[in-house]
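1. Only the shape, not the letters, is given here:
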């Protein structure tokens, strides 16, 4: 379902009719006719509703765009017949709109038409304003002899975002006449074909919505990407991308890539071991025994000794370590290329208070030959741990003050590599500002977690409107500059959005959308005041 809100005034919108179903799937043989029905539910007031046919186009991001259908260039629209395309919906009564699809002979494959349902709302000036519209997808699938789903992968490689974090990127083309769902995954192996990491890939639309599977339409292309969490030191790597689609089919692409010195950001200090995952989250009931594990792998060609210690979260957060213990003995020695699974067990008294408990496991790695040597510099790895004990309500997030910091003028020492992507963002192109232009400014927003458990923030955005209601910026990535991006209970944190266009002094409205990996947490407007000393 896609609901497109179009507001022509700053006032609160009135209620609009409801529409169901929002997706209609029909399988119709060539030369046959299939009926369907739209049901419009009342909003409490009488409304006039239009239904128009639109042609969808799928973008590489996975999003759909729509334009009004022209049967001369989009013949599928001529198949769809509605008994009525304009109806009056009473305030307390459903209205049904019958329709049918008449499929001609000689066609096959998947065909999608969008039924755009547009309620009208009378304005004070006597005109008519479209308040909200619903894009109902009508998918018509026509079986044919020898018609099969096909997929082609291209452009597999490694790219970096502005923070020089590595991403796997690949394109999926659908050269077939069928639509289908697809899930993508990639693997990274070193020069000895040892598995370094398995990475789920998403489209941009999937990343925003938290969905791993995507639907691709005939003739469309989707761009997939996924963050490589493991450090990539200079050397040769083998990438493989796997597309699993159409209920059992698979496409595979393989590419060997060479990572050069300085191409991707590496952890500070030495790189001896790799820890996966980079953080631990678990839930348990008071009194129950829970175990979670992580791996520690030796990335060198010599034995490495790993030691472990614990650190409290601090900042008023409850400490996890009285409830948790490691099941493995430290220090431990890892042979070259060896990886070990380490278990962490959590158990609490039955009367333990339900809330979040936090801490950090501090690991140190040192080559065995350097153990005991004076001045040896071990690799430091911090593994955050979060335990949610019992039934804890979702955190209540509160917005604080927003502040805008303009970019430095072109030519100043600060005007370098601003970019709109952040550590948690997707792959990006060049980080350089266009010649003669200042890079974007930065927006800072304070957020408070008033709950008893942490909150993961991922995929949050901010849009900016000026005092006249004109959009200055839309959908800028709003990130929490922390790793992992956890907002601990009782804590304030500062979110950042880079690449903000120059803002003149005055008042602005910020539309803040805070998201977790699987839900929208907050959608709220707040004010930003840009002073004379801050404005561009």
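-> Happy to help now that I have it. All values reported here derive from a predicted model rather than from experimental measurement. Numbering: from 1, shown residues only.
2. Please make it C-alpha for all contacts and neighbour counts, starting now.
-> Will do.
3. how far away is residue 193 from residue 291?
-> Residue 193 sits 30 Å away from residue 291, going by CA to CA, to the nearest Å.
4. Counting neighbours around each, name which of the two comes out higher.
-> Using other CA atoms under 10 Å, the more surrounded residue of residue 193 and residue 291 is residue 291, with 16 against 10.
5. pretty sure that one is touching residue 344, no?
-> Yes. Contact criterion CA atoms under 8 Å: residue 291 and residue 344 qualify, at 5.6 Å.
6. SS state for the residue nearest the centre of the chain?
-> By CA atoms, centre = their mean, the chain has its centre lying nearest to residue 207, at 2.4 Å. At residue 207, secondary structure determined by DSSP: H, G, I helix; E, B strand; the rest coil is helix.
7. Likewise for residue 76?
-> helix.
8. Quick one: neighbours of it, just the number.
-> Residue 76 has 20 nearby residues by other CA under 10 Å.
9. can you pull out the strands in the stretch 201-350 of the chain?
-> Taking DSSP state E, counting those that start in this stretch, the strands of the stretch 201-350 of the chain run over residues 213-216, 221-227, 235-245, 249-259, 273-276, 280-284, 289-298, 304-312, 318-319, 324-326, 332-334, 339-347.
10. Pull the contacting residues for residue 102.
-> 31, 32, 33, 34, 79, 80, 81 (CA atoms under 8 Å, 6 or more residues apart in numbering).
11. Any quick ChimeraX command for the buried ones out of those residues?
-> Remark: buried members of the contacts of residue 102, expressed as a ChimeraX selection using 16 or more other CA atoms under 10 Å:
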select :80,81
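12. For the contacts of residue 102, could you give me a markdown table that also reports secondary structure and distance to residue 384?
-> Below are the contacts of residue 102 laid out as a markdown table (DSSP: H, G, I helix; E, B strand; the rest coil; distance: CA to CA, whole Å):
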| residue | secondary structure | distance to residue 384 |
| --- | --- | --- |
| 31 | coil | 62 |
| 32 | coil | 60 |
| 33 | strand | 59 |
| 34 | strand | 56 |
| 79 | helix | 57 |
| 80 | strand | 56 |
| 81 | strand | 58 |
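13. For my notes, please list the contacts of residue 102 in TSV and give distance to residue 218 for each entry.
-> What follows is the contacts of residue 102, written out as TSV (distance: CA to CA, whole Å):
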residue	distance to residue 218
31	21
32	22
33	22
34	22
79	18
80	19
81	23
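14. okay, now the one to match up with it:
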């Protein structure tokens, strides 16, 4: 996938530019996009506001031509009247302007559409570019702004059109499966477009439905990308589940503009060894949605939710379901309030899915805090339920009332000075809700100089969670060798991004 490697390089380039741009003070420009709906022979005025960066700057304004690359981003080049006559539509009050130390300045301009202009969308770029400033290292930094003028010229028989040129299953830079569709705007109008793909196996069973995105849209977490006339853009997406060797139908639906839709179908055959089977797929037999239940209810409130379990393996599987407590006689058990409407044994054909219902009823006198249960799923090879293939635990969490208190207690700390020098401590959740603990240890010498930070880990967490009342051991190994002397171990306990506890322990190495 040379194209994808190229796009990855583009992303790194933009991140590089952003990093260095932020180190320089920059003027402000508003607005960055101007939309015009016009008819041939019409002219309209506009203005830009340039605000101070804290220093007096001379700013030039040039007219550029834009083009859309395969990532969905707009790129720019200096306009030429012979190849880009639209640049002659713009008249500026001045092409250079002085932005004062404080305040702002207005730049006026106008845009006119000549008679005889073909109906459609046109994009003209005003490049606002201050003079290069020098940093202390002598590096010249230029922060420039591309102001987009979008002109939509009305006319008869003007409608949006689009097409999908190809839809393929390819390899990404790591050899993993990735779907790529090329979309073309073959109309004179710009529009928003999105692509959804359905994958079916040779038995016409639905394998997966996924949304493809352009690189530009992925960066902004959006499904739709604006595509300009004549542009060809790649929509990309990775199947959630590994596609085993066999025959598949790929069907893409492109939605564009107000009501436009177009489909593209490609029948493919995946050969054995064509794509390496990832490690996670070798032991992954089913999907379950949702993968974790984390809800918030009031006393007396009722909650109903559907689980969907799907066989993504090549053969039939047999699943045993069981609802468990965190531990025997668990104080914060959710089981008395929980009803699961499901067969305790499920048989699923390849690609088959089943649903079962979960009903949760919180008592009216329930105390505030977190309550928990575990849904355990065991996967077997056949209906004898002897040969276990895999198992999965799904935490079910219910917070009653307001956000619960986060609190931990370190019940013991030990430094082990043997072949490996390790730190061991016991952490208990004494709060009202579960934690997703992350523990950092910063090691300081006697001069309070940091010798490095160690991430401590625990093998006793359930799906990465520490439930109220439970305690687990954390361990971390120092990479190196501590000499004789006195040291301080500064421990910070976090849950997600919340710092919960800080403690300092003195250790002696003999």
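-> Happy to help now that I have it. Small disclaimer: the values here were computed from a predicted structure and weren't measured.
15. what is the orientation angle of the helix ranked longest in the second structure with strand 232-237?
-> The longest helix of the second structure (DSSP state H) is helix 2-21. Interaxial angle, helix 2-21 of the second structure versus strand 232-237 (axes from the mean of the first three to the mean of the last three CA atoms, to 10 degrees): 90 degrees.
16. Whichever helix or strand comes after helix 2-21 of the second structure aligns to what range in the first structure?
-> Using DSSP states H and E, the helix or strand that follows helix 2-21 of the second structure in sequence is strand 28-30. Strand 28-30 of the second structure corresponds to residues 18-20 in the first structure, going by TM-score structural alignment.
17. any chance you could map the strands in the stretch 351-500 of the first structure?
-> 355-367, 379-389, 397-405, 441-449, 455-456, 460-465, 471-478, 486-487, 492-500.
18. of those strands, which approaches residue 528 of the first structure most closely?
-> strand 397-405 (5.7 Å; CA to CA).
19. list the buried ones in the closest one?
-> Neighbour count says strand 397-405 of the first structure has 397, 399, 402, 403, 404, 405 buried, by 16+ other CA under 10 Å.
20. where's residue 145 of the first structure relative to residue 29 of the first structure, distance?
-> Counting by CA to CA, the gap from residue 145 of the first structure to residue 29 of the first structure is 11 Å.
21. Among these two, which residue is more densely surrounded?
-> Between residue 145 of the first structure and residue 29, residue 29 has the larger neighbour count (other CA under 10 Å), namely 20 against 6.
22. aligned partner of the more buried one in the second structure?
-> Under TM-score structural alignment, residue 29 of the first structure pairs with residue 39 in the second structure.
23. ok, that match touching residue 154?
-> Yes. Judged on CA under 8 Å, residue 39 of the second structure makes contact with residue 154 at a distance of 5.5 Å.
24. looking at the strands of the stretch 351-500 of the first structure, which is closest to residue 101 of the first structure?
-> Here strand 471-478 is closest among those (CA to CA), at 37.6 Å.
25. In the second structure, which residue range corresponds to the closest one?
-> So strand 471-478 of the first structure sits over no part of the second structure, by TM-score structural alignment.
26. Check stretch 66-76 of the first structure too.
-> Using TM-score structural alignment, stretch 66-76 of the first structure pairs with 76-86 in the second structure.
27. Give me the buried positions along that stretch.
-> So, applying 16+ other CA under 10 Å, buried residues of stretch 76-86 of the second structure: 79, 86.
28. Could you list the residues in contact with it?
-> Here stretch 76-86 of the second structure has contacts from 63, 64, 65, 66, 67, 87, 88, 122, 124, 125, using CA under 8 Å, 6+ apart.
29. now stretch 202-219 of the second structure
-> 7, 71-73, 179-180, 194-201, 222-225, 233-237, 239-241, 246-249, 312, 351-352.
30. Pull out the buried members of those residues.
-> Here, 16+ other CA under 10 Å leaves 71-73, 179-180, 194-201, 223-225, 233-237, 239, 241, 247-249, 312, 351-352 buried among those.
31. and the gap between the match of residue 29 of the first structure and residue 294 of the second structure?
-> 55 Å.
32. now do residue 79 of the second structure
-> Taken as CA to CA, the span from residue 79 of the second structure to residue 294 of the second structure is 55 Å.
33. and what of residue 326 of the second structure?
-> Distance from residue 326 of the second structure to residue 294 of the second structure, by CA to CA: 15 Å.
34. of those two, who's got more company?
-> Comparing residue 326 of the second structure with residue 294 by neighbour count (other CA under 10 Å), the higher total belongs to residue 326, at 20 against 13.
35. Report the spatially closest residue to the more buried one, excluding sequence-adjacent ones.
-> residue 373 (6.1 Å; CA to CA, 6 or more residues apart in numbering).
36. Just to check, the one you found is in contact with residue 322?
-> No. With contact defined as CA under 8 Å, residue 373 of the second structure and residue 322 do not form a contacting pair (10.5 Å).
37. thinking again about what came up before, check the separation of the first and last residues in the match of stretch 66-76 of the first structure.
-> End-to-end distance for stretch 76-86 of the second structure: 14 Å, by CA to CA.
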